[in-house]
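Student: could you work out the structure for the sequence below:
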Amino acid sequence: MGKSALIVIDMINTYDHPDADLLVPSVRKALPHVVRLLERARTVGVPVIFVNDNYGQWRSHHGELVETALAGPRAELVRPVRPDDESLFVIKARHSIFYETPLSYLLDQLGADHVVLTGQVTEQCVLYSALDAHIRHLRVTIPQDAVAHIHEELAAAALLMMERNMGATITTAEAAQF
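Tutor: Now for the predicted structure:
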């Protein structure tokens, strides 16, 4: 059995998009669970990989994305989960954390065959990323209290699809195994 990696999806966010008002309440609810997952992973030496949209800013680097989000009106949602000096960072342009990114290569270099996906949005980026992880023969865990959604009913359906169709382990942040 290989290693695990904790992947934090799109939590470095300015929340300056059309459905932010629908998303923010769910982020507030998930945030303490994401923070605990980060703390646990860092304590036991599990690699933490932030995979984040670049929001079309092709000249941006991860530090600039973090700085912009921390300077924005929702900095309180970013500050508790900002990457530390040991965190790895991958920029993505579309929904899946794997699409046109070096993530597969990075996971292979780390010897990781299991990903714990946390972040946002359950019914979009988390769902598509779980599918792409599944087709790459990675084991997938989704702590349902540590993912945020825009539409609760779609998030519930997405979690069910990830469990049934992709064999993902749906659990809580506290019970998630690395």
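Student: alpha carbons only for contacts and neighbour counts from here, please
Tutor: Noted.
Student: and the helices in the protein?
Tutor: Ranges of helices within the chain are 20-44, 62-70, 75-78, 103-110, 127-135, 152-166, based on DSSP state H.
Student: for the last one, packing partners?
Tutor: Which is helix 152-166. Packed against helix 152-166 by the contact rule (3 or more CA pairs under 8 Å, 6 or more residues apart in numbering; DSSP states H and E) you find helix 127-135, strand 169-171.
Student: ditto for the fourth one
Tutor: Using 3+ CA pairs under 8 Å, 6+ apart as the contact test, no helix or strand touches helix 103-110.
Student: okay, angle between that helix and helix 127-135 too, please.
Tutor: With axes from the mean of the first three to the mean of the last three CA atoms, to 10 degrees applied, the angle from helix 103-110 to helix 127-135 works out at 50 degrees.
Student: helix 103-110: how far from the chain's middle?
Tutor: Its chain's average C-alpha position is 16 Å from that of helix 103-110, according to CA atoms, centre = their mean, to the nearest Å.
Student: ok, the first one next?
Tutor: The chain centroid and the centroid of helix 20-44 are separated by 10 Å under CA atoms, centre = their mean.
Student: and for the fifth one?
Tutor: On the basis of CA atoms, centre = their mean, the separation between the geometric centre of helix 127-135 and that of its chain is 12 Å.
Student: tell me what angle it forms with helix 152-166.
Tutor: 10 degrees.
Student: and helix 127-135, which residues are buried?
Tutor: Applying a neighbour-count criterion of 16 or more other CA atoms under 10 Å, one finds 127-134 buried in helix 127-135.
Student: nearest to A146 among the residues you listed?
Tutor: L127 (13.7 Å; CA to CA).
Student: that closest one reaches E163, doesn't it?
Tutor: No. With contact defined as CA atoms under 8 Å, L127 does not count as touching E163 (10.5 Å).
Student: to compare with the earlier structure, here is another sequence to fold:
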Amino acid sequence: MKANPTRAALILIDMENGFVEPEGGHCIRFAKSTVPACVRAVETAREKGIPVFFVKRIYRADGSDVELTRYAGWVAGNRACGPASTGPNSAQAPEGLRPQPGDYTIIKPRWSAFFQTELDLILRRLGIRTVILAGTTTPNCVRTTCYDAIALEYNTVVLTDCCSSQTEEIQRVNLEDMGRAGAILMDSAAFTAFGPDTVPDTSAAIRAAMAGEAIAPEPFTQGPDGVFWPDLW
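Tutor: Presented below is the predicted three-dimensional model:
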């Protein structure tokens, strides 16, 4: 396993044909346009030794695990991301976004990548402190994963051009809300320069402060990019 000095992991959510292709039953309007940026992010992560997690949705053939809000569509004939679905309705990922040896695949039953999955266990076993989120859709699966990651005290990054929504306005306001909640927003170009010191380990700093090893930080301040960063010491 390649060394990972960043202690980060890239989590790519629901980038599969049923969500990405225009003919897919769960198509997200802007998802396909983000594929090139997502591919660059995955390649960057592998080059840096950052583990890549492909988080997918694959429904059972009988629909017994389909969300309440999607079940009517399932019964009506939309079998997107089912085990027997093919073509644009399948759970197959676009070219360049498929797992390679050393990558991880997580099947999630609901929006968040952490909900009733082994993701948190594996991240902690790997010593991960920062999660970098990409995929679709921004207001649902990316956002719920973001909030769960923050609640679990991971430093959380969202790659803004690697996630997608049905409209530009939905994309904008959800990114802003995640930023207000404590996520760090950056694009895939900035991610190419990602290193061990790019993201402050806020949780570790708080633990150190509580142990009397450092002076408590000043309140968060807004940086030139509009993101609120903690004044760490």
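Student: before we move on, back to that, the helices and strands packed on helix 152-166 of the first structure into TSV, with extra columns for distance to D19 of the first structure?
Tutor: Shown next, in TSV, are these (distance: least, CA to CA, whole Å):
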stretch	distance to D19 of the first structure
helix 127-135	18
strand 169-171	25
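Student: picking up where we left off before, and the buried residues of helix 127-135 of the first structure, which is closest to V51 of the first structure?
Tutor: S129 (10.4 Å).
Student: what does that closest one correspond to in the second structure?
Tutor: Under the alignment (TM-score structural alignment), S129 of the first structure pairs with T145 of the second structure.
Student: now do the contacts for that match.
Tutor: 111-114 (CA atoms under 8 Å, 6 or more residues apart in numbering).
Student: now with 7 Å, please.
Tutor: Contacts for T145 of the second structure (CA atoms under 7 Å, 6 or more residues apart in numbering) come out as 112-114.
Student: count the residues that sit near F228 of the second structure.
Tutor: Using other CA atoms under 10 Å, F228 of the second structure is surrounded by 19 other residues.
Student: how near is the nearest residue to it once chain neighbours are set aside to P230 of the second structure?
Tutor: The shortest distance from F228 of the second structure to any non-neighbouring residue, by CA to CA, 6 or more residues apart in numbering, is to Q222 (4.2 Å). Taking CA to CA, to the nearest Å as the measure, Q222 of the second structure falls 9 Å from P230 of the second structure.
Student: buried sites along stretch 171-180 of the second structure?
Tutor: 171, 174-175, 178-179.
Student: what does stretch 108-115 of the second structure give?
Tutor: Neighbour counts over stretch 108-115 of the second structure (16+ other CA under 10 Å) mark 108-114 as buried.
Student: tell me the residues of the first structure aligned with that stretch.
Tutor: Going by TM-score structural alignment: stretch 108-115 of the second structure matches residues 92-99.
Student: redo the helices of the first structure as JSON lines? Include distance to V116 of the first structure.
Tutor: What follows is the helices of the first structure, written out as JSON lines (distance: least, CA to CA, whole Å):
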{"stretch": "helix 20-44", "distance to V116 of the first structure": "9"}
{"stretch": "helix 62-70", "distance to V116 of the first structure": "21"}
{"stretch": "helix 75-78", "distance to V116 of the first structure": "19"}
{"stretch": "helix 103-110", "distance to V116 of the first structure": "12"}
{"stretch": "helix 127-135", "distance to V116 of the first structure": "9"}
{"stretch": "helix 152-166", "distance to V116 of the first structure": "13"}
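Student: let me know which of those is tucked in deepest.
Tutor: Among these, the stretch with the highest mean neighbour count (mean count of other CA atoms under 10 Å) is helix 127-135, at a mean of 21.
Student: compared with the second structure, how much does it deviate?
Tutor: With mean CA distance after the TM-score superposition for the first structure, helix 127-135 of the first structure departs from the second structure by a mean of 0.3 Å once superposed.
Student: related to what we said a few turns ago, got a markdown table for the buried residues of stretch 171-180 of the second structure, with distance to A41 of the second structure too?
Tutor: Conversion of those to a markdown table gives the following (distance: CA to CA, whole Å):
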| residue | distance to A41 of the second structure |
| --- | --- |
| Q171 | 19 |
| N174 | 21 |
| L175 | 18 |
| M178 | 20 |
| G179 | 20 |
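Student: report the central residue of the second structure.
Tutor: Nearest to the geometric centre of the second structure sits L133, at 2.6 Å (CA atoms, centre = their mean).
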